[in-house]
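Peer 1: Mind folding the following:
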Amino acid sequence: MTGLSEKPILIDGRGHLLGRLASVIAKQILNGRKVVVVRCEDLQLSGHFFRNKIKFLAYLRKRCNVNPARGPFHFRAPSRMLWKAVRGMVPHKTKRGHNALKRLKVYEGIPAPFDRQKRLCVPTAMRQLCLRPDRKFCDVGRVAHEVGWKYRDVVSNLEAKRKIKSRLSYLHTKKLKKLTWKARTTVADKVKDQDAVLRKYGYLTSEFEKKWSRPVLNAQPAKPGKKKRQAAAGRTTKIKKKSLAAIVKANF
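Peer 2: Below is the predicted model of the structure:
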């Protein structure tokens, strides 16, 4: 996460510890980077669920006696919990800290523009890497739901729809890639003269060939027996003798 860029850092909050992730985000936004965090409901807290719920209920009791509307304000949404944790780690009352917080966006679920973008994780904040296996932990979304967050079911339904849509899109893209590769291999003999001309002028590079080539793999168990090794060797020999069109026909 070094260097300056106008492109925001898109972080998937699932499986991250809230406080550790907040510290990394605070440093990045103070350095001028834009940060977007999605799936804040899947952030995690160290400690048992009941312990964290009691801590939050104690936090809710802290208010202004004269006029509670003056604050402090207790956010129930998981995204706002993360935002407030980050706010406590930046000098938010100064102009620099105020501008830094403007560079942070937090969301429950994965809204439309970000569901097709590559999401990153922060290894120094991952619960599986930072917390001992025998330690208790809980989800921020569950704590938020217990203390007044009303949209857990709504976010859950939207996420289920998004995953189905994403799966269908992936299968469609995979099918298109197979058809494109099949078409390319089918007409390879017909356009080899044109390919030679293009390759001469640098249009068909090795990276292009590597992208569209698919080696025929013959997966074998870790320690096969003698008969299986002989059979595998025989199959490999047969595959080598087959034409490219026959391999395509067998695989597709």
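Peer 1: For the rest of this, base every contact and every neighbour count on C-alpha atoms.
Peer 2: Noted.
Peer 1: got a list of contacts for stretch 32-39?
Peer 2: Residues from elsewhere that reach stretch 32-39, judged by CA atoms under 8 Å, 6 or more residues apart in numbering: 4-14, 25, 28-29, 100, 103-111.
Peer 1: go again using 7 Å as the cut-off
Peer 2: 4-5, 8-14, 29, 100, 103-110 (CA atoms under 7 Å, 6 or more residues apart in numbering).
Peer 1: just stretch 15-25 next, same as before
Peer 2: With CA under 7 Å, 6+ apart as the test, stretch 15-25 has contacts from 42-45, 82, 85-86, 89, 125-127.
Peer 1: Using TSV, please lay out those residues together with distance to residue 145, neighbour count and secondary structure.
Peer 2: Shown next, in TSV, are the contacts of stretch 15-25 (distance: CA to CA, whole Å; neighbours: other CA atoms under 10 Å; DSSP: H, G, I helix; E, B strand; the rest coil):
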residue	distance to residue 145	neighbour count	secondary structure
42	12	22	helix
43	13	26	coil
44	14	23	strand
45	14	21	strand
82	15	24	helix
85	18	18	helix
86	21	24	helix
89	25	17	coil
125	23	21	helix
126	23	20	strand
127	21	21	helix
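Peer 1: Now show me the structure for the sequence below, then we'll compare the two:
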Amino acid sequence: MIVCDGKDMVLGRLASFVAKQLLKGERVVIVNAEKAVISGRRESTLNEYKAWLGARNLTNPRKGPFHLKRPEDLVRLAVRGMLPYDRPRGKEAFRRLRVHVGVPKEFSGKEFMSIPDASLGQLGTRRFIRVEMLSKHLGGKS
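Peer 2: Presented below is the predicted three-dimensional model:
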């Protein structure tokens, strides 16, 4: 089982690494998911997600699509986008993923795997937004 710390990790790079490990058959746990970052200008990222949030079924909005707003769900969605989710292999891989806000008691003393390519230091810019802030802006409850 691989335990990754999402703190100061670029979401897309973290998600691609995790997706690869899931497809290899590993179980992956991501802790501190709310502290992952999305690169880019804050305003443009927020506007992009607001537009995504506005997509709905006009005949009956209660039928969906339903948009996830919590930080752990946004991270899970990023990983799911990098898996062949419509195939049985991708669904099985996605079931092996666990995402947590903060660090649960069962992982508090364990060593977390670091992904050097996904760290915020590799980004080379200060233009980013944390998943936690994005979630609050979208109306998430976490």
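Peer 1: For the two chains, what TM-score is obtained?
Peer 2: In this superposition the chains share a TM-score of 0.94, using TM-score structural alignment, normalised by the length of the second structure; 142 aligned residues with a CA RMSD of 1.3 Å.
Peer 1: Is there a quick PyMOL command that grabs whichever of the contacts of stretch 32-39 of the first structure are buried?
Peer 2: To isolate the buried ones among these in PyMOL, judged by 16 or more other CA atoms under 10 Å, type:
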select buried, resi 9+10+11+12+13+14+29+100+103+104+105+106+107+108+109+110
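Peer 1: thinking again about what came up before, looking at the contacts of stretch 15-25 of the first structure, spot the one nearest residue 76 of the first structure.
Peer 2: For the contacts of stretch 15-25 of the first structure, the residue nearest residue 76 of the first structure by CA to CA is residue 82; the value is 10.4 Å.
Peer 1: For that closest one, give me its contacts.
Peer 2: Listed by CA under 7 Å, 6+ apart, the contact partners of residue 82 of the first structure are 18, 22.
Peer 1: Now check it against the second structure: what is it aligned to?
Peer 2: Correspondence of residue 82 of the first structure to the second structure, assessed by TM-score structural alignment: residue 75.
Peer 1: With residue 27 of the first structure instead?
Peer 2: Per TM-score structural alignment, residue 27 of the first structure is aligned with residue 20.
Peer 1: Residue 43 of the first structure now?
Peer 2: Counting by TM-score structural alignment, residue 43 of the first structure corresponds to residue 36 in the second structure.
Peer 1: In contact with its match: list those residues for me.
Peer 2: Residue 36 of the second structure neighbours (CA under 7 Å, 6+ apart): 6-11, 130-131.
Peer 1: Highest neighbour count among the residues you listed?
Peer 2: In terms of neighbours by other CA atoms under 10 Å, the contacts of residue 36 of the second structure top out with residue 6 at 30 neighbours.
Peer 1: quick one: contacts for that residue?
Peer 2: 30-33, 35-36.
Peer 1: Let me know the closest of those residues to residue 44 of the second structure.
Peer 2: Nearest to residue 44 of the second structure among the contacts of residue 6 of the second structure: residue 36, at 17.5 Å, using CA to CA.
Peer 1: mean deviation of the helix or strand harbouring residue 72 of the second structure from the first structure?
Peer 2: In the assignment (DSSP states H and E), residue 72 of the second structure maps to helix 71-80. Helix 71-80 of the second structure differs from its equivalent in the first structure by a mean of 0.8 Å after superposition (mean CA distance after the TM-score superposition for the first structure).
Peer 1: Tell me the buried residues in that helix?
Peer 2: Applying 16+ other CA under 10 Å to helix 71-80 of the second structure flags 71-76, 78-80 as buried.
Peer 1: coming back round to it: what about the first structure, which of the contacts of residue 36 of the second structure hold up?
Peer 2: Counting by both residues aligned by TM-score structural alignment, their matches' CA atoms under 7 Å, the first structure reproduces these contacts from the contacts of residue 36 of the second structure: 6-11, 130-131.
Peer 1: Might one say that residue 72 of the first structure is in contact with residue 61?
Peer 2: No - with contact defined as CA atoms under 7 Å, residue 72 of the first structure does not count as touching residue 61 (9.9 Å).
Peer 1: Show me which of those two is the more surrounded one.
Peer 2: residue 72 (13 against 10).
Peer 1: first vs last residue of stretch 88-100 of the first structure, how far apart are they?
Peer 2: This stretch, stretch 88-100 of the first structure, spans 12 Å end to end (CA to CA, to the nearest Å).
Peer 1: which residues sit against that stretch?
Peer 2: Stretch 88-100 of the first structure has contacts (CA under 7 Å, 6+ apart) with 23, 26, 29-30, 32.
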